[in-house]
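Undergrad: okay, here's the prediction I keep looking at, along with the sequence it came from:
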Amino acid sequence: MTRTLTKERPARLLWPAIATLLGCAFLTALGVWQLHRLAWKEGLIAQIETRAKAPPSALPPESQWAQLRPDDYEYRHVELTGVFDNGKEALIFRPAGGAARQPGYLVLTPLRLDSGAYVIVNRGFAPLDRKDPGSRPQGQVEGETHITGLMRQPESRNLFTPADDPETGAYFTRDPALIAAHFGLSPAAPFSIDADAAPIPGGWPQGGATELVFPNNHLSYALTWFGLAFALVAVFVVFAWQNR
């Protein structure tokens, strides 16, 4: 009888041991993956800070626009000169949160370069009560204007992003191609420019609206997965001890 029980105990622990091993391997793999994500995120943040804080360089010429990749130019600090077409303003709705402490709009205005090409410039944030350009007439800058700012790729959308409706002026994404097509701007840059913070007559819109603080929780995620793997092993050890 004792010999039979001795043989049953290892068999009783076999499948729990296999399940623990597989679960531990899976949780450890998730932790390692988060460590790789951590290294990627830290490199990305460092690259963005380097580009955003660098002295402004000349805007890439129109002849290079078609070949530009977002990874090559995103957050690059540039300078350009042109004339705003204030009558073709697009307002991108932004809820409160992040850089915006209250709901409002990003004011995107086409800037016509000397070459005749257009670049959509995100001039900055305006609160809800400044939606109408008539409520901020001094900010409708006329004549040749020098701009410094950050190059930005078209903004992506997710399942919860409402559809843009240019006909009614309802925009929810920063999409220069969509804005250019609606206003018949050609040729137009495939990127936009987030204008730097600078004094604006009347105070609106307020530049420097680019969000430059990014969440980086990958280390805590990795520690969570490794902790769960350790807890799983501990549970199995207790289980095996109770069935020794």
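TA: Looks like it arrived, so ask away.

Undergrad: from here on, contacts and neighbour counts on C-alpha atoms
TA: Will do.

Undergrad: quick one: the residue lying closest to residue 195 once chain neighbours are set aside from residue 103, how far?
TA: Leaving aside its sequence neighbours, residue 195 sits nearest to residue 149 (Cα to Cα, 6 or more residues apart in numbering; 4.2 Å). Residue 149 sits 23 Å away from residue 103, taking Cα to Cα, to the nearest Å as the criterion.

Undergrad: do residue 191 as well
TA: Separation of residue 191 from residue 103 (Cα to Cα): 24 Å.

Undergrad: one step back: so residue 149 and residue 103 - more neighbours on which side?
TA: Neighbours per residue (other Cα atoms under 10 Å) separate residue 149 from residue 103, with residue 149 holding more: 27 against 15.

Undergrad: before we move on, which element is the residue nearest to residue 195 in?
TA: strand 144-152 (DSSP states H and E).

Undergrad: how about the strands in the chain?
TA: 57-58, 77-84, 90-94, 104-112, 118-127, 144-152, 188-195 (DSSP state E).

Undergrad: please compare the first structure with the one that follows:
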Amino acid sequence: MFLFLPGAITFGLGSWQIIRRQDKIKTLDYRRERLAMEPIEFNDIASGENSNTLEFRRVVCRGAFDEKKSIYVGPRSRSISGVTENGYYIITPLVPISGNLDSVQSPVLVNRGWVPRSWRDKALESSQGLEEDEDVPSTASSSGEIRSFWRFWSKKPQTTEELAPSVTPVEVIGVIRGSEKPSIFVPENDPASGQWFFVDVPAIAHASGLPQNTVYIEDINDNVSASNPYPVPKDASTLIRSSVMPQDHLNYTLTWYSLSAAVTYMAYKRLKPRKIRR
């Protein structure tokens, strides 16, 4: 009877793939229905509502990007006219605008889309340059400081108006998402060195100085300017795709059933008594 055990196991694996196929169809239909709903205003979302219950809902956010806190996740490849190019996903906090009631009331992490590798290299060079500037000691002489001191007090008081830093308000139409589930082949993130290989929302929020329960959305706005083509937002159709689609589960089912039939037939032939010819 042990000879029939491989056939029973492979038959069970084929049946399991049928169940997984049905679950995958339900999951993709659920995503498709959620994405078809009208976008909701981010500020209308209850502050205590769990973001998991809102996943795959489209939302509209307004605010300003805090470019200095951008994080690059990757590398991620992108095929352009048959040519594969490596790049990164850029995730930037969208922060409230002071005095603007339409802007978000709390920061949001926005995956703005794909950018070339040069974007990350330039950001690293800029951050290293800032660190070097901070390490340079002041070389001003004491006499210069004294002259500046007397020059300051000798001036008549003037009324100066401090200008607030200019911010560029943006509107983002995105989809609420959660953290990625990396495979065993993906390295661990290293926030200390700025190496991010997959999206870990709580860790990215912490690295950006935001609460770990910060909402994370992926930009799906396809209104990309030809003069400013990057970042390239995600295509909404990719959100209703999976690494293993229902057709793949069906192929696996046929493979396991075929293997089950083959090994069962071999076991039957092995146990079938042979006819003795006289």
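TA: Structure's in. What do you need? Since the model is a prediction, treat every value here as computed from it, not as a measurement.

Undergrad: TM-score of the superposition?
TA: Overlay of the two chains. TM-score (TM-score structural alignment, normalised by the length of structure 1): 0.77; 218 aligned residues with a Cα RMSD of 2.9 Å.

Undergrad: on that earlier part again, in structure 2, what residues pair with the strand holding residue 149 of structure 1?
TA: Matched against structure 2 by TM-score structural alignment, strand 144-152 of structure 1 falls on residues 169-177.

Undergrad: tell me which residues in the matching stretch are buried?
TA: Neighbour-count burial for stretch 169-177 of structure 2, counted by 16 or more other Cα atoms under 10 Å, picks out 169, 172, 173, 174, 175, 176, 177.

Undergrad: and which of the residues you listed is nearest residue 23 of structure 2?
TA: Closest to residue 23 of structure 2 out of the buried residues of stretch 169-177 of structure 2 is residue 177 (19.8 Å), distances taken as Cα to Cα.

Undergrad: which residues touch that closest one?
TA: 51, 52, 55, 56, 216, 217, 218 (Cα atoms under 8 Å, 6 or more residues apart in numbering).

Undergrad: what about it, distance to residue 273 of structure 2?
TA: In terms of Cα to Cα, residue 177 of structure 2 sits 61 Å off from residue 273 of structure 2.

Undergrad: do residue 186 of structure 2 as well
TA: From residue 186 of structure 2 to residue 273 of structure 2 the distance is 53 Å (Cα to Cα).

Undergrad: now swap in residue 214 of structure 2 and tell me
TA: 70 Å.

Undergrad: between those two, who's got more neighbours?
TA: residue 214 (18 against 8).

Undergrad: okay, stretch 132-143 of structure 2 sits on what stretch of structure 1?
TA: Stretch 132-143 of structure 2 covers no residues of structure 1 once aligned (TM-score structural alignment).

Undergrad: and the end-to-end length of that stretch?
TA: OK, stretch 132-143 of structure 2 end separation, Cα to Cα: 26 Å.

Undergrad: max-length helix in structure 1?
TA: Identified as the longest helix of structure 1 according to DSSP state H is helix 2-53.

Undergrad: aligned partner of residue 90 of structure 2 in structure 1?
TA: In structure 1, residue 90 of structure 2 lands on residue 107 (TM-score structural alignment).

Undergrad: can you tell me the closest non-neighbouring residue to that match?
TA: Counting by Cα to Cα, 6+ apart, the residue nearest residue 107 of structure 1 is residue 91, at 5.0 Å.

Undergrad: aligned partner of the one you found in structure 2?
TA: Checking TM-score structural alignment: residue 91 of structure 1 goes with residue 72.

Undergrad: check residue 82 of structure 1 too.
TA: Checking TM-score structural alignment: residue 82 of structure 1 goes with residue 63.

Undergrad: now do residue 44 of structure 1
TA: That one, residue 44 of structure 1, aligns with residue 27 by TM-score structural alignment.

Undergrad: quick test: name the residue nearest the centre of structure 2.
TA: residue 199 (4.8 Å; Cα atoms, centre = their mean).

Undergrad: so it sits against residue 186, correct?
TA: No - counting by Cα atoms under 8 Å, residue 199 of structure 2 does not reach residue 186; the two are 11.4 Å apart.

Undergrad: which residue is the nearest non-sequential neighbour of the equivalent of residue 236 of structure 1 over in structure 2?
TA: Using TM-score structural alignment, the partner of residue 236 of structure 1 in structure 2 is residue 267. The shortest distance from residue 267 of structure 2 to any non-neighbouring residue, by Cα to Cα, 6+ apart, is to residue 3 (5.4 Å).

Undergrad: count of residues packed around the one you found?
TA: With other Cα under 10 Å as criterion, residue 3 of structure 2 counts 14.

Undergrad: re earlier: tell me what the longest helix of structure 1 is packed against?
TA: Helix 2-53 of structure 1 is packed against strand 77-84, helix 218-242, with contacts defined by 3 or more Cα pairs under 8 Å, 6 or more residues apart in numbering; DSSP states H and E.

Undergrad: now do that helix against helix 218-242: the angle between them, please.
TA: 170 degrees (axes from the mean of the first three to the mean of the last three Cα atoms, to 10 degrees).

Undergrad: ok so, going back, who touches the residue nearest to residue 107 of structure 1 in this structure?
TA: 105, 106, 107, 108, 131, 169, 170, 171.

Undergrad: distance of it from residue 172 of structure 1?
TA: Residue 91 of structure 1 is 8 Å from residue 172 of structure 1, by Cα to Cα.

Undergrad: likewise residue 34 of structure 1?
TA: Residue 34 of structure 1 sits 31 Å away from residue 172 of structure 1, going by Cα to Cα.

Undergrad: same question, residue 185 of structure 1
TA: For residue 185 of structure 1, the distance to residue 172 of structure 1 - Cα to Cα - is 20 Å.

Undergrad: now residue 96 of structure 1
TA: 14 Å.
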